[in-house]
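[1] predicted coordinates and the sequence they were generated for:
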Amino acid sequence: MLSTNRRNLLKSGAAVGAALLLSQGSWRNAEAQEDGVLRMAWSGSAQILDPAAQNLLDEFQFTRLVYETLTEMGPDFIPKPLLATEWSASEDGLTWTFKLTPDAKFHSGKPLTSADVVYTYSRLTDPKTALVGTSFFDAIAKVTASDPHSVVFTLKYPYADLLTALAGNYGSIIPDGSTKESLSTKPDGTGPFVMAEFVPGARIVYKANRNYRTPGAIGLSEIRQETIAQGNAQVSSLTAGEVDLINQVSPQLVPSLEGQTDVTLLKTPGAGFHSIYINTSDERFAKSQVREAMRLVMDRPALAQIAYSGLGEPSADNVILSSSPYFDAAVVPPEVNIEKAKTLLAEAGYPSGFEANIYTTAERYGLQQMAVAFAAMVGQIGINLKIVTWTNGDLGTQAYRQKELVTFYWTLQSGADASIAPFYESNGSYNGGKSTAPFFSDPEIDKLILAGKAELDENKRKQIYSSLQKIIADRGYILVPYEIPLVVAVSDRLKNFHAFPRGFHDFKYVTLS
């Protein structure tokens, strides 16, 4: 048997982690103070509260605070115990047994049992369920309870990223019997904070979970996730002491904060990317020549400069970011070639081009700028794009996977499989294969993705994902002109805070001075 328990897994990192946190004070004795209200500024707003149905970063932050998963990912992207205290796997990698903590309770007071885990994953793996998170768990055949605090995962094939997948927000454990209505109106998790108020488009207010199982873990009495759409207003609020954190600083405003006293900028390179999602159910964009022509007119360094003030790094439409160990630097963007692009468009049957809409938002800095610049570039070959600007929430719920061209912001995914499969597997969650939305399908890509999931040898896995990156650069359906860093601005009042590269954060042990 292959086994991992809390003591062995955490031993190597315990000394470093304790040193980092203890240097800020005695965090083990941190008590939530009545005035310990953390206010953070977000440019967008959550729309969906069901953890398995979310698309937006703002929603992922909600889930990170209210719910918990079996395992969790730290900033080092190594899976660690959370609701599962230990686990073991059979030699063939097809059967995994997880022991649950006996101390966890939902906010309603109900103790966590194996029935909750079985219900959560039965819902996620039900082929009739059209949830965004379902394809992340395609490797799971079934989940059963062996006793009230033990669950057994039976897999269809060995899955190298299982522990990583279980740590993702989509695997958040919900109470047995939860309904769509209860998840949308009365979220009931085991997390360190309880949702107290939700005003769509304005704020989410969280109160400390006074019954949280880990003594001293909660040093804040309240967290307020405020929607402040404009970057200048966010900066003004931070410097005036009205908020303590800006989750994502607009790139053009970074210089204005670099000289500020009492403000720290936390920068993580390769933390996300801007993209143009091409709807291949549209007969124009189903033609590979059209997608290739669009790729060939993109001046990627110029787009990075225009849209992200030069902080972005040009990309070859790669959904695996440079911060990933699976990133292949040998896969580079094509050179701009206007004449070849015109020829390809003519071959596709559009010698004079065509008109289309591109949907974007001003609430995620750079997306609208990218859309405008991209429209000018494809205009050179006769593709005339009309810019349609919506709120970020509407972009995620009414445009993404539905309209012909949609700009979108994505954050770093945990693990190689989660970086590619949701976008490019035929039944991928972000591809639309498990919903009524259109999807892209490529048999060779599907075959390689499945091979990558099951391959346990790291060197062989890297070769598989390198091949995938090359294919996607040639014939993918998502244009990724550049990747971007995550820049979080925090007041120096904030102690023990560590920015999570994916852009939503853990606030356990965080205090305000």
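    Structure received. It should be emphasised that the depicted structure is a prediction, and the values quoted were computed from it without experimental measurement.

[2] okay, CA-based contacts and neighbour counts for the rest of this
    Will do.

[3] so where do the strands sit in the stretch 251-400 of the chain?
    Along the stretch 251-400 of the chain, counting by DSSP state E, counting those that start in this stretch, strands occupy 263-278, 313-314, 354-361, 383-390.

[4] a markdown table for the ones you listed, including mean neighbour count?
    Listed next are those as a markdown table, based on neighbours: other C-alpha atoms under 10 Å:
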| stretch | mean neighbour count |
| --- | --- |
| strand 263-278 | 21 |
| strand 313-314 | 22 |
| strand 354-361 | 19 |
| strand 383-390 | 17 |
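
[5] and here's the other structure:
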Amino acid sequence: MTFSNRRRQLLRAGAAGIAGLSLPLAFEGRVFAAQAGVLSVAIPSNPQTLDPINQPNHDVMAINQLIFENLVGVDARGQRVPQLARAWTISPDKLTYTFDLQRGVNFQNGQPFTSADVKYSFDYVLNPANKAFRRPFWTVIDSVSTPDANTAVIRLKRPYRPLLDYMSKYMGIFPVGSREQHPADYFKQTPIGVGTGPAIFVQSKANDFVELKRNPAYWGKGEPHWDKVVFRIIPEESSRLASLMSDQTQIISAPPAQTFAQIRTSAGLAGDSRPSPTSPLMICLNNRKAPFDDPAFRRAVSLVLDRGKICRDLCYGAVKASSMPFAPESPWYDASSAGSLAFNLDQARAALKSSKYASGASFDLLYVQPAYLIDTSSTALFIQAQLASLGVRVNLRPLDFGQMISQVLVGNHAAALTGFIAPPEPTYLLNALFRPTESLWKASGYESAELLKLIDDSYLVDDPAALKPILAKLQQVLARDCPAVWIGALEVQNLWRSNVKDFQVNAGFSLKLDNVYLAKA
């Protein structure tokens, strides 16, 4: 693993005692030091878009979710909560969702929010001509109707259990006519006045910052508790930590996992973590490209990986080892399926020998650098070494997040080591990766009618007791075909200044800032 000088200094200081560390920090552009009513936070990723229906980045979703809102939200634990809908009912056949909307809500431009805006927003996303990145989540919708200004009715083509969970993250409600009234890049770059959320877009500078201000007419009582929030774009994790310790930012995402446990107890700082049991660290395999067109070879790759060592020694506990897409503590985890792909060097050699690549193979492994969600550079090196023991050559290719996602989305890769963030819905990622009509399918190229039938069957049930055996069968298919290599379930970690109050680590990774405030000195 390659460390910068700054990072070496930081880790040495961590060993000696973080509390006494003082690091000089020079940022390009503005410097947003601590000010009364101004909350500054650091995220790793530069926004490629601020449009909620096209947003692939979970760091940047923290910005989206302050500007735009949805019918349904989730709290920091991943539990559904009312947002623009104050209540909803579901018909017995699970095909009709009726939403009772909040009263007295206005968009930031002063336009009243009504059911017409709900219909307009979903109709816009569903129109193929608009090429919304998140459209595949909503194609199950047959129609949206508006019986009155305070009621929206969504009718489905078939039962679809994930509907409410997906509303909390992959959508945003915008005013009737707003897409036609503004230039094509307005929502992407300067979405002023087109949301109902607690913050209004002010300005941004690429690779530097995004500035939002408090919405003075926000319908949520007493929120937000700051006058301005500034998102600093700081890709390197050691620089994010330095910004926190110098009080130039007050909250940071994705802190260095190596020193997280020690830093969180340092004077003037606080920190916490929360499991995200459906959000995996994984190797996304292109099943249509050699050598991953052979399930025996894919099995060999899975069996040769010592996940315990990766998660314990290289990810420092920020990942919980699992060879299935769920954490071991998840109610959906199938221990038998997971055990069949656990680290076993002899079985890995046997699987390779039975494949059409018994004499060896090579492939490029993409990984994100600077880190996104978690630093995977040392894990990539470890994977390279473990596969070398089988006679398989791995060429490491570090790319920034935007570059890698652009390659993976079109299937221009053989293998990509990355973290995927999922809502609490257990089939979200499996459906996105393995259904040919979905946005991530080219990342896997895997086709299985059996797997899709199990996913569709799962949509028909809400009762956990009925869902569990369906998901167990689904994991048996994954264990047999090995369409991807799961390493473990991610854990969300955040650090903040001790004067930050009411901040909660979000199981969905994006920073939740609407209730946060800075205590007066």
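    Received it, and whenever you're ready, just let me know what you need. Quick caveat, the model's predicted, so the values are computed rather than measured.

[6] can I get the strands of the stretch 251-400 of structure 1 in JSON lines with distance to residue 233 of structure 1?
    Compiled in JSON lines, those are given as follows (distance: least, C-alpha to C-alpha, whole Å):
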{"stretch": "strand 263-278", "distance to residue 233 of structure 1": "16"}
{"stretch": "strand 313-314", "distance to residue 233 of structure 1": "27"}
{"stretch": "strand 354-361", "distance to residue 233 of structure 1": "17"}
{"stretch": "strand 383-390", "distance to residue 233 of structure 1": "20"}
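
[7] identify the residues contacting the aligned partner of residue 296 of structure 1 in structure 2.
    Taking TM-score structural alignment, residue 296 of structure 1 has residue 303 as its aligned residue in structure 2. Contact partners of residue 303 of structure 2, counting by C-alpha atoms under 8 Å, 6 or more residues apart in numbering, are 341, 342, 343, 344, 345, 347, 348.

[8] need the buried ones from those residues selected in PyMOL.
    To isolate the buried ones among those in PyMOL, judged by 16 or more other C-alpha atoms under 10 Å, type:
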select buried, resi 341+342+343+345+347+348
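
[9] which pair of the contacts of residue 303 of structure 2 spans the longest distance?
    Farthest apart among these by C-alpha to C-alpha are 341 and 345. That separation is 10.9 Å.

[10] between the two ends of stretch 494-504 of structure 1, how far is it?
    16 Å (C-alpha to C-alpha, to the nearest Å).

[11] then stretch 47-54 of structure 2?
    End-to-end span of stretch 47-54 of structure 2 (C-alpha to C-alpha): 11 Å.

[12] what residues does that stretch touch?
    55, 57, 60-61, 63-64, 68, 125, 132-135, 170-172, 187-191, 206, 402.

[13] which residues touch the closest residue to residue 291 of structure 1 other than its chain neighbours?
    Nearest residue to residue 291 of structure 1, sequence neighbours excluded (C-alpha to C-alpha, 6 or more residues apart in numbering): residue 285, at 6.3 Å. With contact taken as C-alpha under 8 Å, 6+ apart, residue 285 of structure 1 is in contact with 278, 279, 291.

[14] map residue 140 of structure 2 across to structure 1 for me.
    By TM-score structural alignment, residue 140 of structure 2 lines up with residue 139.

[15] if we can go back for a sec, distance check, the equivalent of the residue nearest to residue 291 of structure 1 over in structure 2 against residue 285 of structure 2.
    Here residue 285 of structure 1 is matched to residue 292 in structure 2, going by TM-score structural alignment. Per C-alpha to C-alpha, residue 292 of structure 2 is found 7 Å from residue 285 of structure 2.

[16] tell me which element the nearest residue to residue 58 of structure 2 once chain neighbours are set aside is part of?
    Using C-alpha to C-alpha, 6+ apart and skipping the chain neighbours, the partner closest in space to residue 58 of structure 2 is residue 510 (5.5 Å). Assigned by DSSP states H and E, residue 510 of structure 2 belongs to neither a helix nor a strand.

[17] ok, the aligned partner of residue 510 of structure 2 in structure 1 - contacts?
    With TM-score structural alignment as the matching criterion, the partner of residue 510 of structure 2 in structure 1 is residue 504. Residue 504 of structure 1 sits next to 57, 58, 60, 61, 64, 247 when contact means C-alpha under 8 Å, 6+ apart.

[18] which single one of those residues is nearest to residue 4 of structure 1?
    The closest of these to residue 4 of structure 1 turns out to be residue 64 (C-alpha to C-alpha; 23.9 Å).

[19] test my guess that the closest one contacts residue 505.
    Yes - between residue 64 of structure 1 and residue 505 there is a contact under C-alpha atoms under 8 Å: 7.0 Å.

[20] neighbour count: the two, which is higher?
    Using other C-alpha atoms under 10 Å as the criterion, residue 64 of structure 1 and residue 505 rank with residue 64 on top: 22 against 19.

[21] kindly confirm my reading that the more buried one is in a helix.
    Yes - secondary structure assignment places residue 64 of structure 1 in a helix (DSSP: H, G, I helix; E, B strand; the rest coil).

[22] how near is it to residue 73 of structure 1?
    Distance, residue 64 of structure 1 to residue 73 of structure 1, by C-alpha to C-alpha: 11 Å.

[23] so what corresponds to residue 486 of structure 1 in structure 2?
    Alignment note (TM-score structural alignment): residue 486 of structure 1 maps to residue 492 of structure 2.

[24] for that match, what are its contacts?
    Contact analysis of residue 492 of structure 2 by C-alpha under 8 Å, 6+ apart lists 254, 273, 274, 275, 276, 318, 505, 506, 507, 509.
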